[in-house]
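Participant: based on what follows, work out the 3D shape:
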Amino acid sequence: MRKLKNFPFAKVLVLGLAKSGTAVANLLNRNGVEVVANDLKATEDDENVQTLRSQGVSVVVGEHPLSLIEDVDAIIKNPGIPYENVLIDSAVKQDIPVLTEIELIPYFGINQIVGITGSNGKTTTTTLIYEMFKKADAPVSLAGNIGHVASEVAEQMDDKQTMIAELSSFQLLGIDTFKPKVAVLLNLFEAHLDYHHTLEHYQNAKANIFKNQTEHDYLVYNADDQRIVNLIKDADAIRVPFSRKGGITNGTYCDEEAIYFRGEKVIDLASVVLVGEHNLENILAAISVAKLEGISNQVIETVLTTFTGVTHRLQFVKEVNGRKFYNDSKATNILATTKALSAFNQSIILLAGGLDRGNDFDELIPYMSNVKALVLFGETSPKLRKVGEASGIENIELVDTMNEAVQKAYQLSNKEDVVLLSPACASWDQYKTFEERGNMFMESVHKL
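Facilitator: Presented below is the predicted three-dimensional model:
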């Protein structure tokens, strides 16, 4: 087990006792750092609270007293906690460092990192890269926003392993020295503006993935996304573009027949089983990383001819009386849903709705031509209903539960139709996570 080296903070406030917060509090405590943990929603009876206290960690729940930051050297916060939080706001004004747990990774001496970020496609791309490493028998660990606390993974790694890490804008906003050997920027779209407030702030958070890179590192980026092209213009890393439109020679690209890396054919497009143009971009990014890491075309082909997708991302669930059901619960913004809609030529019954973050959904309208019915739920139902009406969709139903949504969608569908859960919204108005929402969808489909 690795130990933190040259860690500059003697006393740390860990803010938020969700999965990552509890892991970080334990990790710091194991490494001799004085830890105070705080969670507004936790209770005295919570198992995490009791376990941390039994290990000598001071835990405060149910309030955010400002006295907690009087003598701390830094705050490590749960990525989802906004900077308007009273403790964070006060700490920033006092120049107390506010970090996220991925900033711990450099202090474990982990340098071989592939970091993947973007508005959409992170999980699919991360999983593809991980599978390519595994198939090549390369020592590898999976970490980050994909469900494995990155600092906890780093603590267990050996010197031969590469960390493949999915990184959110929330995580990247809280770094100082962290840098990946290979950074991947997939796309940029107006997302999480309730947290970042402006597109510029959101883009700057994403740009942190390459801010500490040097000329010895690599930056894999989407050359088809002008926002990304503009964002990386001052990057120091070696730039490796990918494009599904072509027009590049120094990266990964495709034509109608095949995918190429720097002029070398890698795989025939017809052999790839993952559907959708957005997934083609994810595949190009993954191939870029694999080729930079010396992974063979044979290994890449083996993965791409068998990989059908990740859970909750355009995941085929089941065919029921000729209707194909797809779970795309991870589509928590408009761009993700437009890409899901673009993946099918069949008629679609779309299940959508969720947390209202203040945006409208007019950008969906050009992609609704194949949608013959809408089944809506959650806070954004009224907004999405207007979009459906503007798109000329006659069958629009508002429901309260996922089980109702699935049953109604089945009633509105015919053989050969696609029933697609692609909410275009976060899940937090009705569900704890998008995974819970997707699992509820799949459970309801299997009940049909």
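Participant: going forward, measure contacts between C-alpha atoms and count neighbours the same way
Facilitator: Will do.
Participant: list the contacts of the host helix or strand of Tyr253.
Facilitator: Using DSSP states H and E, Tyr253 sits within strand 252-254. Applying Cα atoms under 8 Å, 6 or more residues apart in numbering, the contact partners of strand 252-254 are 240-246, 259-262, 284-285, 287-288.
Participant: if we go to 10 Å?
Facilitator: Strand 252-254 is contacted from outside by 220, 222-223, 240-248, 259-269, 280-281, 283-289, 291, using Cα atoms under 10 Å, 6 or more residues apart in numbering.
Participant: do the same with stretch 84-96
Facilitator: Identification of contacts with stretch 84-96 by Cα under 10 Å, 6+ apart yields 13, 15, 64-77, 81-83, 97-98, 195.
Participant: in it, which residues are buried?
Facilitator: Neighbour-count burial for stretch 84-96 flags 87-88, 91, 96 (criterion: 16 or more other Cα atoms under 10 Å).
Participant: how about the helices of the stretch 51-200 of the chain, start to end?
Facilitator: Counting by DSSP state H, counting those that start in this stretch, the stretch 51-200 of the chain has helices at residues 86-93, 122-135, 150-156, 169-172, 193-196, 199-211.
Participant: show me which residues of the longest helix along the chain are buried.
Facilitator: For the chain, the helix with the greatest residue count under DSSP state H is helix 277-292. For helix 277-292, a neighbour-count test (16+ other Cα under 10 Å) marks 278-291 as buried.
Participant: one more, so I can put them side by side:
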Amino acid sequence: MRLVILGGGESGTGAALLAKQKGIEVFISDIGTIKDDYKHLLKAYAIPFEEGHHTIEKIKEADQVIKSPGIPHETAVIQQLHVCRIPVIDEITFAAPYAKGKIIAITGSNGKSTTAHLIYHLLDAAGYHVALAGNMGYSFARCLAKGSYDYYVLELSSFQLESLKNFKPNIACLLNITPDHLNRYNYSLEAYAKAKLNILRNMTPLDHFIYNKSDPITAAYLQAQNILPELHPIDPLSIWNSDGLCYCNVDGTSFSISREQIALPGRHNQYNAIVAITAAALAGVAPTTIYAALPKFHGLSHRLEWCGAPKSIDCYNDSKSTNIASTRAALLSFNQPIIWMAGGVDKGNDYSLLLPILQERVKAIICLGKDNHAIIKAFAPLGLPIQETDNLDNAIHMALSIASPGEVILLSPACASFDLFKNFEDRGNQFKKKINKLIQKYPLPKI
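Facilitator: Predicted coordinates for the structure are as follows:
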């Protein structure tokens, strides 16, 4: 078989490495520039590639084409392949048959990374040989090329789920469905939700599905299905009883979790933690192991990450929040007045959903982006102080000049980062670096 892969990023390179390992003739074509790290890998394994263009004639010689998740189906080269009746699949579909261990798959508009990392943390604490892959770190295919594992914990985006064929997780988690990446789906929430729900496509009654009981889209979908995995609904609005306990009953094992055992800030993270605990318990992790490991997990970079308190003002890096729902959760995590740093590349946001929260909790808004028109227009009626800049240093100094000791500066942009930064990690790392310099300049007063 001759395999062509479109896209030479983590997904495409991982698929190429796995194909090479399995004795498949493979070629990568990327219309952009392939990063040096990936080029070194491809050369080391003698995998031919091209960059900066697509040689259509060479691509059409393929028996099968793998499309990297970032490439939309409407792209001209994909349409030409459809006309030629050359099968186009995704990396997850290609990789799935080679996985011998069990799969825990996590998707949702928000909270995927935190939940996936916590599941990994709990399984690792139990002594499982476990891999963490998918939409972060190594791709699924690259992970399989590296070795075999008892469990694969996979974070999966809507892009990765759109075209699944043979992929079937043993445990699937769908955290939530809120508007995100709608520009990819012709601004249709229904189309976006369909991609997310595709995680259920091949699941059987022997598998397990953990989901948000309060989500109407998921509930409607489940009602329309004839064959379903075993369902584990969790209501994020009523996790705790009056004593601050959550009672879990998983496969006949009952145990309780105290709110104080969860070291993550925010009500949304408490929900993510209960989903992760349920998945780990279904995988066989004992309650005693969960109790010991849970308080040791303190979250991830760029997700409500405390960076320090220059001038006794708490600064949080939530750069990963690139949509309204995620930023909404971040804003609800604080009782102190917030100076909110927002902005970037708008993804079709409906900012009106934030108006009541801003009115209640936000002291001022700092718009950080090349085009802040949409944010300013949406929030001007609130009468809050709004300043704008396209420079991070300026944004931080604006925020510090407004904030008082005991208040919060929150970088939670609700937008993509590509107007001023390489990605959300770059945005968050620059923010942390600048805050660290300010901490050295304004150390905490001695008591």
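Participant: what is the burial count for the corresponding residue of structure 2 for Ser168 of structure 1?
Facilitator: Using TM-score structural alignment, the partner of Ser168 of structure 1 in structure 2 is Ser157. Around Ser157 of structure 2 there are 19 other residues, counting by other Cα atoms under 10 Å.
Participant: Arg184 of structure 2 now?
Facilitator: Arg184 of structure 2 has 18 nearby residues by other Cα under 10 Å.
Participant: how about it, what's its match in structure 1?
Facilitator: Aligned counterpart of Arg184 of structure 2 in structure 1: Tyr195 (TM-score structural alignment).
Participant: give me the nearest residue to that match, chain neighbours excluded.
Facilitator: Pro82 (6.2 Å; Cα to Cα, 6 or more residues apart in numbering).
Participant: counterpart of that neighbour in structure 2?
Facilitator: By TM-score structural alignment, Pro82 of structure 1 lines up with Pro72.
Participant: its match: what's it in contact with?
Facilitator: Pro72 of structure 2 touches 78, 159, 184-185, counting by Cα under 10 Å, 6+ apart.
Participant: equivalent analysis for Val24 of structure 1, please.
Facilitator: Going by Cα under 10 Å, 6+ apart, Val24 of structure 1 touches 14-15, 17, 30, 35, 37, 76-78, 100-102, 104, 149-152.
Participant: so which helix or strand takes in it?
Facilitator: helix 19-30.
Participant: tell me the buried residues in that helix?
Facilitator: For helix 19-30 of structure 1, the neighbour count (16+ other Cα under 10 Å) marks 20-29 as buried.
Participant: output these in JSON lines; the columns should cover distance to His446 of structure 1.
Facilitator: Listed next are those as JSON lines, based on distance: Cα to Cα, whole Å:
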{"residue": "Ser20", "distance to His446 of structure 1": "32"}
{"residue": "Gly21", "distance to His446 of structure 1": "35"}
{"residue": "Thr22", "distance to His446 of structure 1": "35"}
{"residue": "Ala23", "distance to His446 of structure 1": "35"}
{"residue": "Val24", "distance to His446 of structure 1": "38"}
{"residue": "Ala25", "distance to His446 of structure 1": "40"}
{"residue": "Asn26", "distance to His446 of structure 1": "39"}
{"residue": "Leu27", "distance to His446 of structure 1": "40"}
{"residue": "Leu28", "distance to His446 of structure 1": "43"}
{"residue": "Asn29", "distance to His446 of structure 1": "45"}
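Participant: so which elements touch the longest helix seen in structure 2?
Facilitator: Longest helix in structure 2 by number of residues (criterion: DSSP H): helix 424-441. When contacts are defined as 3 or more Cα pairs under 10 Å, 6 or more residues apart in numbering; DSSP states H and E, helix 424-441 of structure 2 sits against strand 305-308, strand 314-317, helix 392-402, strand 408-411.
Participant: please identify the deepest-packed of these.
Facilitator: Most buried of these, by mean neighbour count (mean count of other Cα atoms under 10 Å): strand 408-411, with a mean of 28.
Participant: that one aligns to what range in structure 1?
Facilitator: Mapped onto structure 1 using TM-score structural alignment, strand 408-411 of structure 2 spans residues 418-421.
Participant: Ile129 of structure 1: which of the buried residues of helix 277-292 of structure 1 is nearest?
Facilitator: Closest approach to Ile129 of structure 1 among the buried residues of helix 277-292 of structure 1 (Cα to Cα): Ala286, at 5.3 Å.
Participant: that closest one maps to what in structure 2?
Facilitator: In structure 2, Ala286 of structure 1 lands on Ala276 (TM-score structural alignment).
Participant: surely its match meets His232?
Facilitator: No. If you go by Cα atoms under 10 Å, Ala276 of structure 2 and His232 don't touch, sitting 11.9 Å apart.
Participant: quick check: neighbours shared by the two?
Facilitator: In contact with both Ala276 of structure 2 and His232: 173, 210, using Cα under 10 Å, 6+ apart.
Participant: re the thing from before, restricted to strands, list the contacts of Val24 of structure 1.
Facilitator: Those of the contacts of Val24 of structure 1 mapping onto strands are 14-15, 35, 37, 76-77, per DSSP state E.
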